[in-house]
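>>> Fold the following.
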Amino acid sequence: MPFFAVAQQTEKPVPADTSRVKKTKAPAKEEENRNVMLNAASNTGPREVNIGLPSNVGGITILENDMPVVHFFWPELPTTSWRQSNSLGKVGLLKLGEVAITQGDLGYAVNSYARKGTAKTELLGSLSTNQFGWLKGDITLSGPLKNNWFYTAGVYENFDPSTYDMKFARYVDKTQIYRAGLTKLFNNNKGEVSLFYKYSSSASLTNYSVFRYQEGGVAQELSNFRIGRDSYFLNSGTIRFKDILTGEYMDKNLGSDATSSTHTIDLVGNYALNDSWKLNFNARYHATKATLFYAIPLGTVSQSSADNFTYSDGSRYTGDVQSVMGMYSPNVPTHTLMSRVEIVKKTDKHNWRIGLTESYYNVNKFTSNRSFYYQEVAANPAQLYRSGATDGSNTDDAGFYNYNIAGEYHNGYENKVAAFFSDDWTVSDKLTVTYGLNLKYNKVKGDYYEQQRSPGIVLGDLQTTNFDKNYFNKAFDINAVYKITPKFGLLAEAMYTEQSGRLENYSGALDPMVRVSKSPYGSFGIYLNSDKFSLVSAVNYLTRDNVQTRLNLVNPTNSSQAQAATVYYGIRTIGWTTDIVTSPFKNFDLHYLITLQDPVYRNYTFSAFGNDYNYNGKSVLEISKVLMEIDPSYTMNKWRFWASLRSYSQQFANLTNVLYFKSRWETFAGAAFALNKHYDFGLTVVNPLNQRGAKGTISGAELITDPSPYYNSILTGSYIRPFTIEATVNFKF
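Alright, predicted model coming up:
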């Protein structure tokens, strides 16, 4: 399974908030100074906020109306039914402690709330485009009805060709989201209730880049392939699969068979029980037909005519060859019922909160069909056929081989019931403490196939194995601020979370022997406030054990051989973060953030291709040890000018740490102009320095130990977006 990372739109960056550390009544529940709306890889969702862990271990959860957008991101990515839009009244970033208390999870969370009906009729809209033909329309209408009833309706349409041209489809991301809602205010003014409906249809593809890897972590462009500007998808876009349950062959096209659709109904409300007690309640029904469709490059090898590679017309091919894995999960039905109920009470010294959450999640026969094929190394590559090999890597008449090696299946349900408690306690004029606890019962029940995924396997002919697991997970957080002087003080936090098994753990062969993953976290630091300067500096320590992953491995001695391996491992990271917000002169603001960290693997051992591997002490993939963010902005009359610069030090690109990408900058800049109260205009430049290069992991290189054969070799990976200018007009009536 590939790692999950989400990305968000770029036209409305979150500005730095100089008041963050001045809210001393209690530690803030939201992280103020992070531009989560700016993503260098995509414009479809929020970027990851680094905590020293990979995104699939401690990434960002997306919440809407205080509930997760999806119960679990596999097989339904949150961005299939959630995008930053005018139909959302508020978007923020919840801190680690708040996520631990309310969700029992590790990581930050983007929290958003559906826009409710308004007392006066309002029309909010925006239109966006760029030089590559991106078109996005986003409009919301809200207003009053009668008898304290109000309405809202919204349409979001995104048609994004990205920065490269595919031969089989126009758009890389095609997403439509339609919303409608009704709000009723109670006659006694003690509360309100809202009913929201949302329908979404979304199809997104993930492109890769091919490049020549040079010593020093340099990704050098090929003469026939521009990083970020050329497509590395098979030029036909069509991949043949063998249904892992029925054995039927099916030809699926990346341009027309990658759509997921969802229906969501939310009930949201609050009611004042008396002068000091308040009830908040949320409920959701979410149904989806989720589709996952990927073409993942594995290894590249230089071939000769003796390897018998040909084009479809039979003509000989003797250049570089790319092996690719196709992965297809078609229209997986999932159903989710969620609820959250809490009562809050405020006093002079306390802000109490007691709540319950439940999430029932049913998956009806998730399958991930796999097939492998070859393509030439070029922009919009042609498919290649192979014969004469003795290792089982010959293609069939359609040009594919090794159907359903590493194929996946699971079926069943999860049910999570949790109770949580928190209190914001003003102990004295100098000391404030927030503390909380989450206790969660998690049941996982269903069936899976224990059989190894041999080439061409048909699971539907075999017997399933049932499983029924029960877990009890704990999470807590305590966060304190102590004011030594009115402008200077100490910060401290202790947090602990546990995560247990999921249905997804049973996708592979054999019993996964799920273990509870435990994550203790500690932080200690200082803060300093003045009229024009605020600083927070803290040292952090975080570990997580029993992280399960499934590796899609390539034999380092034969790139045509692939194997899946289930691995449990741990991670330890130590970091020091300093966050500064300053306004040195009128109309100018500057945010600066620097993080020094050292994340490493622990207990990372497994066997593959007859060999044992041990990666204990190796640096964690894709995580830089030095991070910087610089966010200046200047306001002048009706204009606002801003920039966002992020520096990432060297990142390791394979598990043995012998391959890496050199340090890089991700840069953004923009301007906004408020014409009048009805119109404003925005311009965002992504990658204004037009840096070229790759990032992420190097496909198919997980096991190699000697980097020298890879120098000047052709490899594949992900990349940052090339120079892009995005223009937006916003209107309000």
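>>> hey, let's count contacts and neighbours off CA atoms from now on
Noted.
>>> Tell me where the stretch 151-300 of the chain has strands.
For the stretch 151-300 of the chain, the strands defined by DSSP state E, counting those that start in this stretch cover 173-185, 191-204, 209-214, 218-220, 238-242, 249-253, 259-272, 277-302.
>>> Looking at these, which is nearest to residue 728?
Residue 728 sits nearest to strand 173-185 of all the strands of the stretch 151-300 of the chain, at 18.0 Å, using C-alpha to C-alpha.
>>> from the chain's centre, how far out does the closest one sit?
22 Å (C-alpha atoms, centre = their mean, to the nearest Å).
>>> cool, and stretch 246-260?
Its chain's average C-alpha position is 24 Å from that of stretch 246-260, according to C-alpha atoms, centre = their mean.
>>> I have a second one here; can you model it like the first so I can compare?
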Amino acid sequence: MNKKLLVLLLGASGCFTMSVRAQDKKNTADTVKVKPAKSSNKEEQNRNVMLNAANNTGPREVNIGLPSSVGGITILENNMPVVHFFWPELPTSSWRQSVSLGQTGLLKLGEVAITQGALGFAVNSYSRAGSDKTEVFGTLSSNQFGWLKGDLSVSGKISDGWYYTAGVYENFDPSTYDLGFAKYVDKTQIYRAGISKHFKKGEVNLLYKHTKSASLTNYSIFNYQEGGNAEELANFRIGRDSYFINSGMLRFKDVLTGDYKNVSLADDAYTTTNTIDITGNYQVSDRWKLNFNARYHGAKATQLYTIPLATLSQAANDQFTYANGSKYTGDVQSVLGMHSPNVPTQTAMARVDLVNKTARHNWRVGLTESYYNVDKFTSNRTFYYQEVGPNPAQLFRNTPGGGASNTDAAGFYYYNVGSEYHDGYENKLAAFFSDDWTVSDRLSVTYGLNLRYHKINGNYSTQDRTDGVVLGNYPTTPLNHDWFHTSLDVNAVYKITPKFGLIAELLYTEKNGQLESYSGAVVPNLAKTKMPYGSFGLYLNGDKFSLVSSVNYLTQNNNLTRLNLVNPANSSQATSTTVYYGIKTIGWTTDVVTTPFKNFSLHYLITLQNPIYQNYTFGAFGNNYDYNGKNVLGISKTLMEIDPSYTMNKFRFWASLRYYSKQFANLTNVLYFKSRWETFAGTTYKINKNFDFGVTVVNPLNQRGASGTISGAELITDPSSYYNTILNGSYIRPFTVEGTLNFHF
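Next comes the predicted model:
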């Protein structure tokens, strides 16, 4: 299984667009303030990525026509990535939207390519620093399901030139269902402290952050119908019932030592981190300014997931029982458990840049460095069976002739099939340059270049990941690679009239692989992945109407995925295979902001796109499969966002509606999920200069639906066998009312 798909925890897919809205510079994530459409700044202006229909732990994905596994969203803090690589430590384990962050925005594709050498959008955030005035920022949030979030930041002056800042973030979220074995689905604690020294020509900030976080991801079961409908079952409410094993206990076999361990979903999913940042700036001369950022980040990263696989209709000769030995009759769910226990990682990062502003230029030249060490990353695997229903009980199987698919005395099987291991370090050293050049009164050009040296060194195991394998019993194989990568961006705006003009952008990034690429037993294909992107369009800015419309083209080759395949001619046969493939997408995006009358604004965005696979071929079960030209899984061809907002006295009313057309759920494209809406609405009330109160309604229409892929169906060409069948998938949160009290003194 391609574990990169787990980046979906960061949120649901968004839109492919050239002009999108940044998170408001406030820290109230329930606001949707619309700003005029722009085309030449470094931050997107017209989308709030913190409105997440999947959960409230982090930003949603902003889709650019690629699956989130190969082109997702990056989270930056103080101009540096929160994590060097999102596996095994997800960014949301050590970062949350908080009042301790003085500013949060969404960086454009070009800015990310120039400064990070990566493809995709990035959420950028900056720690709040002290000032001459003592300030207290706070937020208290809750909902009808018992969610509690407290967020507090205090900053002020110590003495002349010296300042302090401190913050506490506590999140206790039971989500919208009852786990049974634990009260909270997400428990996250973040503690911050910092001290600043201001000089005549600059400042230095020393910042410390400690985090402890554990999150679980629920799934839902539903009856799949012709036409892509996910029909709710009579005994299982989508988003309101838990599909976790009711004991909350899993049994793993350590892939390095062979020791067995019982693991609690409630208590053993925590990641802990410690981060020290040194940030600041220095005015070198009247024209030159130096900005610098450095970080040490240490983590004990834990990943603990359960992923439902195939739903089995119990045959007459199956022998499933409960733990007490009593017979079970009914549908059965097979489940994969994954556990990476307290993997030690160490990261040292730095960024320094010099900026120089003149009448027609805004020069910038800089260096970035990121050293990352992971000490014996492992991902242990286990499989088990459970009931198909809410809070399912574990099932045991002892079928004559069942072989390895029978469970052991503890109720588990296939220990460490598909397990992972690697050990070593990565180093990325890059130089970048950019210039915002006002060529004339009509033409402005932003261009930049990133040159990066990337080295990985370590060891991995080529041992097959068979049932019960212990990799510690076999020698490892060394790995050592060096690459040189180039990223560049050119973005031009030409004014035909003062309010109307043309926009164009050319962007190129490239990469080879990560240390993580060696997690499996197969030697990875580390050929260079090239990602060219082009966009051309127009903009129109009126007194009450702004529009940006562009046609976009993007390709990406040599993407890696690991497929778990079931033989369509014999469902008892299964295999795993590694596939390298490309993606091409063409899109047309139009982004409109209008204020037709006083106190009312409307943002509307529509994207039409056609992402398809290229060079997607592989062999399995004695056959060759070719999916060139097939639609990319999980990506809609039509996306819309509608964001109205109205202010009246001390009240502000807003809504956000997102439309996703149907998404294909298997490689042959005969299975799909129908189109859906994700909706939000809310109001804020300014109580006085110190307090305001907000209410956010998630999914006010209480939409039901599913997304993702359908396990075991990758190769089928006749969809009828899946109609009226119980399947599983991800979902949007059910109707939820969230209240937030914000205060500032």
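>>> can you redo the strands of the stretch 151-300 of the first structure as CSV with distance to residue 512 of the first structure?
Putting the strands of the stretch 151-300 of the first structure into CSV (distance: least, C-alpha to C-alpha, whole Å) gives the following:
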stretch, distance to residue 512 of the first structure
strand 173-185, 34
strand 191-204, 30
strand 209-214, 33
strand 218-220, 37
strand 238-242, 25
strand 249-253, 29
strand 259-272, 28
strand 277-302, 23
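>>> Of the ones you listed, which is nearest residue 313 of the first structure?
Among the strands of the stretch 151-300 of the first structure, strand 238-242 comes nearest to residue 313 of the first structure, with 16.9 Å by C-alpha to C-alpha.
>>> Packing partners of the closest one?
For strand 238-242 of the first structure, the elements it packs on are strand 249-253, strand 350-376, judged by 3 or more C-alpha pairs under 8 Å, 6 or more residues apart in numbering; DSSP states H and E.
>>> neighbouring contacts of it?
Strand 238-242 of the first structure has contacts (C-alpha atoms under 8 Å, 6 or more residues apart in numbering) with 248-254, 326, 328, 369-371, 398, 400, 403-404, 456.
>>> just the buried members of those?
Listed as buried from these are 252, 253, 254, 326, 328, 369, 370, 371, 400, 403, 404, 456; burial here means 16 or more other C-alpha atoms under 10 Å.
>>> that older thread, deepest-packed of the helices and strands packed on strand 238-242 of the first structure, please.
strand 350-376 (a mean of 22; mean count of other C-alpha atoms under 10 Å).
>>> Which residue range of the second structure does that strand align onto?
Strand 350-376 of the first structure corresponds to residues 361-387 in the second structure, going by TM-score structural alignment.
>>> how far apart are that stretch and its match in the first structure?
Mean deviation of stretch 361-387 of the second structure from its aligned counterpart in the first structure after superposition (mean C-alpha distance after the TM-score superposition for the first structure): 0.4 Å.
>>> what secondary structure does the alignment partner in the first structure of residue 131 of the second structure sit in?
Correspondence of residue 131 of the second structure to the first structure, assessed by TM-score structural alignment: residue 118. The three-state label given to residue 118 of the first structure by DSSP: H, G, I helix; E, B strand; the rest coil is coil.
>>> Tell me who's in contact with residue 118 of the first structure.
Residues near residue 118 of the first structure by C-alpha under 8 Å, 6+ apart: 142, 143, 144, 150, 151, 152.
>>> Check residue 489 of the second structure too.
Listed by C-alpha under 8 Å, 6+ apart, the contact set of residue 489 of the second structure reads 110, 113, 114, 446, 447, 448, 449, 505, 506, 507, 508.
>>> Aligned against the first structure, show me the partner of the third one.
This points to residue 114 of the second structure. In the first structure, residue 114 of the second structure lands on residue 101 (TM-score structural alignment).
>>> what helix or strand does its match sit in?
Residue 101 of the first structure is part of helix 96-103 when elements are defined by DSSP states H and E.
>>> List the superposition-based mean deviation of that helix with respect to the second structure.
For helix 96-103 of the first structure, the mean deviation from the second structure after alignment is 0.3 Å (mean C-alpha distance after the TM-score superposition for the first structure).
>>> Next, count neighbours for the closest residue to residue 133 of the second structure other than its chain neighbours.
Once flanking residues are discounted, residue 133 of the second structure sits nearest to residue 156: 5.5 Å by C-alpha to C-alpha, 6 or more residues apart in numbering. Residue 156 of the second structure is flanked by 19 other residues according to other C-alpha atoms under 10 Å.
>>> what do we get in the first structure for residue 156 of the second structure?
In the first structure, the residue matched to residue 156 of the second structure (TM-score structural alignment) is residue 143.
>>> is it true that residue 196 of the second structure touches residue 204?
Yes. At 5.7 Å, residue 196 of the second structure and residue 204 qualify as touching, with contact defined as C-alpha atoms under 8 Å.
>>> Show me where the first structure has its helices.
Ranges of helices in the first structure, per DSSP state H, are 55-58, 96-103.
>>> Check which helices and strands the last one sits against.
Using 3+ C-alpha pairs under 8 Å, 6+ apart as the contact criterion, the neighbours of helix 96-103 of the first structure among helices and strands are strand 408-426, strand 431-448, strand 465-485, strand 488-499.
>>> That helix vs strand 465-485, what angle?
140 degrees (axes from the mean of the first three to the mean of the last three C-alpha atoms, to 10 degrees).
>>> Tell me the gap between helix 96-103 of the first structure and the middle of its chain.
Chain-centre distance of helix 96-103 of the first structure: 18 Å, with C-alpha atoms, centre = their mean.
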